[in-house]
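> Provided below for reference: sequence and predicted model.
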Amino acid sequence: MVLKRSLAVAGLLMTMALGAQAADKVLIGAFDVGPGGNPQKFNPLTASAGFTWYNKYFNTLALYDVNFERISGDLAQGWSVSPDGKAITFNLRKGVKWHDGKPFTSKDVKFTLDLVRNPDLGSVFAPRLDSVTGIATPDPQTVVLTLSEPNTPILDTLTNLMIVPEHQLSGISVKDLRNADWWRASPVGTGPFKWSKYEADQYVELVANPDYFRGRPKLDKLINRYYKDGGAAAIALQAGEIQFSYLTMDQVKESQKNGAFKVVSGASQVLNYLGFNNAEPRFKDVRVRQAMMMAIDRASIVKSLYGGQAVLGNCIYTQKQYVAGDLNPYAYNPAKARQLLAEAGWNGIKGEPLELLTYYGDQLSKDVVATIQAQLADVGVQVVPRFLDGPGFSRVVDSGRFTLVFAGGGNGPEPDTLAPLLDSAYAPPKGLNRMRVALPELDKLFDEGRQETQAAKRPEIYKNICRVTNAKLPWGPLWVSHRFGGIGNKVQNMVWTPAPGGGRYQDNAETWSIQ
């Protein structure tokens, strides 16, 4: 009750602070709570999540539709690819303005892509632009990318890259720009909403952009309210203080008692996995990793803890067209797990307990980790859970000082999305291959997939990647769960899908409204 009262008071004070007028149409949401958020981080060029919010005031060259089936233009009206696949010409929209009134041109696109490729920025997307050898701007509405080799996934990459204004940022050194105040004080974009203000640890307020190229938004203000945890945001949603938040399965069950919002759900496209530090000597023998997989009763966890709101995964991919049919299911078999551990000499090498690191802090995830801990202990593998927030988790795994993680790998319609997590070329500090995977056959297959321009031939390449990872187990695939969002009953036309990292799909926020 104390929490509910404090939230109500906080909501009242925030409304007063915002000075909202009765005539204003204001939508308040907790857009950065949950796995699709990126709490109070403001540089989208170095972010791997938070795009549901970023694309309210920035735009990309291209975006997926809400079903992640097709890429269409955003700031680009269209594009063409040369016959050899080594050049892409983008035709930009005319008449687009930055929020400060300056015209958007091809120079802004070149500036952004050059910025992302500069190692001083530390962008997670830089490795995915390695094939770009030249960026030409023959006129204000045309951009031509020259590639060293065909790069089919590059359009997918561009759905994540928010274009930023050259005239605003060219005077800031790239090193300083990474964490510059500009991102949180006065960012200028081209999106449907304009930056108004940021109250640290409280909220960001955006206001309608009257010059938006798709038309002025129906909402006058869009506010991203910050909460320390998803539970507090869920209570605020139930109380009607906010109109959107991510929800856990437990919160969804609780919501059935309350009619203040509707629940939207869908497959998360995120594979939860047991991540092995591949540089850890105790995991060198694949039989150890196989044993750990067989020690975990995944089917029981999905049924009892997830309430059936998840499906088992034996492949790193979640899309059916990339999942091979001849995979080892690693069915629950503790006796076989003990046998494999004995054959691998585990009793002689086990040493200190393995630390099981995770950034998932909700109660469901804690229950899952506790179950994994108990089941591994049953076969003689001792693990000690350690829960960290996202930034803390990143610091530890980037340093390489870890043994085991419970984490999620975001899939999507483009299978190369997982290359930065598994290709040896992307090991830290260059990329996000934090498990230090180094399998030459895997690297070769990812290269083949990137360079294959015939769509019909690509699935078999990624099925082979599926087979290699299933056999070698650089990750231990567990399951793909559903994710949930709550949208207030008074909200109209809001589109949301549980995409990995949030956003990068066309949600037409300019059409959102509230009664």
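Received, thanks. Numbering: from 1, shown residues only.

> CA atoms for contacts and neighbours, from now on please.
Noted.

> Let's verify G325: helix, strand, or coil?
With DSSP: H, G, I helix; E, B strand; the rest coil as the basis, the three-state label of G325 is coil.

> That one and A267, how far apart?
According to CA to CA, to the nearest Å, G325 and A267 sit 21 Å apart.

> quick one, strands of the stretch 251-400 of the chain?
In the stretch 251-400 of the chain, the segments counted as strands under DSSP state E, counting those that start in this stretch are 261-276, 310-312, 354-358, 383-387.

> Mind putting those strands into TSV with distance to E69?
Converted to TSV, the strands of the stretch 251-400 of the chain look like this (distance: least, CA to CA, whole Å):
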stretch	distance to E69
strand 261-276	13
strand 310-312	21
strand 354-358	31
strand 383-387	35
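
> got JSON lines for those strands, with mean neighbour count and distance to W98 too?
What follows is the strands of the stretch 251-400 of the chain, written out as JSON lines (neighbours: other CA atoms under 10 Å; distance: least, CA to CA, whole Å):
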{"stretch": "strand 261-276", "mean neighbour count": "21", "distance to W98": "33"}
{"stretch": "strand 310-312", "mean neighbour count": "19", "distance to W98": "42"}
{"stretch": "strand 354-358", "mean neighbour count": "21", "distance to W98": "40"}
{"stretch": "strand 383-387", "mean neighbour count": "17", "distance to W98": "41"}
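
> closest one to P477 among those?
Among these, strand 261-276 comes nearest to P477, with 4.5 Å by CA to CA.

> any idea which residue of the chain is furthest from its center?
Distance from the C-alpha centroid of the chain, by CA atoms, centre = their mean, peaks at G348 (39.6 Å).

> what's the distance between that one and R282?
10 Å.

> can you check V396 too?
V396 sits 19 Å away from R282, going by CA to CA.

> adding another structure so you can compare the two:
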Amino acid sequence: MKKVKFLGSLGVVSAAALTLVACGKGSNSANTDDSKKASKFPAEVAKKEAKQGGTVKYAIETDSPFTGIFANELYTTKTDFDVASPGNEALFDVDDDYRINDKGPATMKIDRKNNTVTITVKKGVKWSDGKQVVAKDLEYPYEIMANKATKSQRYTSSIASIKGMKEYHDGKAKTISGLEMPDGENGRTIVIHYDELKPGMYNSGNGYFSETAEPYHYLKKVRFSMLESSDQVRKKPLFFGPYKVDKVVRGQSVTWSPNKYYWRGKPKLDKIVCQVVSNNSTSQAIKSQKFDVAAVINSQWKQVKDAKNTNFVAKIPLAYSYLGFKVGKWDAKKGKNVMDSKAKMNNKALRQAIAYAMNLDDVNKKYNSSLTFRIPTLIPAPFGDYFDKNVKGYPYDLKKANEILDKAGYKKKGKWRVQPNGKPLKIKFLAMQGDATKEPIYQNYIQQWHKIGLNVSLYNGRLTEINSFYDKLQNDAPGIDMYMASWSLSSEPSPADLYTEGAPFNFGRVVTPENTKLLKNIDSQKAFDHKYRVEQFHKWQEYMNEQAFVVPTNNSYEITAVNSKLTGYSVKPSDSNQQWFKVAYVK
């Protein structure tokens, strides 16, 4: 979040694991030599005979210390997800279409007649302290998500559809009635009861059940209000993946060694070191081979593409960058988004004009070697027929932007336009810090908006540090009119956890009857019919495009530089849950 979150699910991240990122998203419109080259990169390095031993250094690219929240129900940044990846294995393996299979740590059975999902963890799947993962470990994540004291962002309307979740969340019940452990807490099975099942449940990232477990025996004495800050979560977390945490240097590095209880067998590496490196230092770090695995920052591609002893793998991720408009607030008491009909940005014409004024293609060509490319819709092309190829989005058109504003009554008074009611119009734009290209890119967009007479300026006069950025968005800091952010998406394409009335991640606070209706249709019983579900996805994309509450901007090729002495590294979905288990040095 795998839905996103600034994080932005989520390896395979579950919808309950949305992830906010500082990156992009998209369809395929790039056509330069660099983008063509990227599209031909393999998704995995060549398979070669592996040897035992060695240390791999994994670059964690960020200009801020990582928050180090090593609990799937509580973290919100992709950085934390990446840092935890050597040990943080999900319950399910998937195929390359993200469909859950029985090859992973747990199996899943869907019973449409009885409206249940049964999850059974395999015997021998053990925490890094040697304890078997049990039914209570499968149940505990739901308590963490639903208990208000944890302040988890993962309590969504999807998870709340489990019987008894709302009563527990509201403090009216001490247990969640819809979670059954037929063999007791120390068994290996949990049965989840719903009023009705959803068509997306066969895919990872669907958001209706947790795809992770938490070690109840290790966490049970920690109060929910203290969980996020506890040593059990921050310093000495337990995982059942291939590697265990040896040492955490807060915000800077995590050192991992093999989990001797790992259920698939003995990992090949002696050690993995996840180490922070600043965005502006990444290209030099790749060229000097300071790291063995490092994501390529697309604006630095020209500096690294000829790096020696390096293999590149690539994919178009399930992600997107977007421009969002604040049109309401989150009502914490009611647990829902509330739109403000009088909000400055609650005018479709204004939003559309702002979108048309953005010269995305020029920016991508200049700063990102066209490895980042404009996208038209909020459902990425990698989702196949759910993606509506007929939606055109907002290609650059200053003339159209001006015409829309004129027609809507945003008249010019001197240099700047005023609101239709004649009042001055000042727009504050929240933008995130990043590599050295971010400042000129955002200043370019501001200049574009100035060209159509809109008085846009940066929120607080400067770019905002990433942790502060998301804190301000989540808490509806006053004075923010629009913002640019990114989602790393769930592998189940339903947008419900991002854009419903009850979704905390609906940062623009968009709530309309039509949006609610279309999102319900996408996840309705009728939508078990694939053709119907595709139609509803297309209608939703058309509606969101026309309303422009959230304007998708870019996606990017996601390129990773890998030491040529390594084998086993892959970005294929089917390898995501055992990626680090397979990584090894070549003999």
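On my side now, so go ahead. Note that the coordinates shown come from a computational prediction; the quantities given were computed from them, not determined experimentally.

> So if I had to pick from V396 and R282 of structure 1, which one is more boxed in?
R282 (20 against 14; other CA atoms under 10 Å).

> on that earlier part again, residue in structure 2 matching the residue farthest from the centre of structure 1?
Mapped onto structure 2 by TM-score structural alignment, G348 of structure 1 lines up with V418.

> How about R287 of structure 1?
In structure 2, the residue matched to R287 of structure 1 (TM-score structural alignment) is A349.

> Could you pull out the helices in the stretch 51-200 of structure 1 for me?
Ranges of helices in the stretch 51-200 of structure 1, per DSSP state H, counting those that start in this stretch, are 51-54, 106-117, 154-158, 166-169, 174-177, 182-185.

> Other residues contacting the second one?
I take that to be helix 106-117 of structure 1. For helix 106-117 of structure 1, contacts defined as CA atoms under 8 Å, 6 or more residues apart in numbering pick out 45, 92, 121-123, 125-127, 129-130, 135-137, 139-143, 163-166, 174.

> what's the average distance of that helix to structure 2?
Helix 106-117 of structure 1: mean distance to aligned residues in structure 2 after superposition is 1.7 Å, counting by mean CA distance after the TM-score superposition for structure 1.

> That helix maps to which residues in structure 2?
Helix 106-117 of structure 1 corresponds to residues 135-146 in structure 2, going by TM-score structural alignment.

> quick one: the matching stretch to chain centroid distance?
21 Å (CA atoms, centre = their mean, to the nearest Å).

> likewise stretch 369-387 of structure 1?
Offset of stretch 369-387 of structure 1 from its chain centre (CA atoms, centre = their mean): 27 Å.

> Same question for stretch 89-100 of structure 2.
Here stretch 89-100 of structure 2 is found 16 Å from its chain centre; the criterion is CA atoms, centre = their mean.

> Likewise for stretch 59-77 of structure 2?
Chain-centre distance of stretch 59-77 of structure 2: 12 Å, with CA atoms, centre = their mean.

> now swap in stretch 298-313 of structure 1 and tell me
On CA atoms, centre = their mean, the centre of stretch 298-313 of structure 1 falls 22 Å from the chain's centre.

> Report the aligned residue range of structure 2 for it.
By TM-score structural alignment, stretch 298-313 of structure 1 lines up with residues 360-375 in structure 2.

> same check, this time on stretch 367-382 of structure 1
Using TM-score structural alignment, stretch 367-382 of structure 1 lines up with residues 440-455 of structure 2.

> swap in stretch 216-226 of structure 1?
With TM-score structural alignment applied, stretch 216-226 of structure 1 matches the range 266-276 in structure 2.

> Do me a favour and get the end-to-end distance for that stretch?
Stretch 266-276 of structure 2 has an end-to-end distance of 27 Å (criterion: CA to CA).

> quick one: buried residues of it?
If you call a residue buried by 16 or more other CA atoms under 10 Å, then stretch 266-276 of structure 2 has these buried ones: P267, K268, L269, K271, I272, V273, C274, Q275, V276.

> Give me the residues contacting that stretch.
50-62, 65, 83, 86, 242-243, 251-260, 581-585.

> how about 7 Å then?
By CA atoms under 7 Å, 6 or more residues apart in numbering, the residues outside stretch 266-276 of structure 2 that reach it are 51-62, 83, 242, 252-258, 260, 581, 584.

> Number of residues surrounding K392 of structure 2?
For K392 of structure 2, the tally of surrounding residues (other CA under 10 Å) stands at 12.

> can I assume it is in contact with P376?
Yes. Applying CA atoms under 7 Å, one finds K392 of structure 2 in contact with P376, separated by 5.2 Å.

> where along the stretch 301-450 of structure 1 do the helices fall?
Taking DSSP H, counting those that start in this stretch, the helices of the stretch 301-450 of structure 1 run over residues 334-343, 346-349, 363-378, 390-399, 419-422, 440-451.

> Can you get me a residue count around T137 of structure 1?
Residues near T137 of structure 1, counting by other CA under 10 Å: 18.
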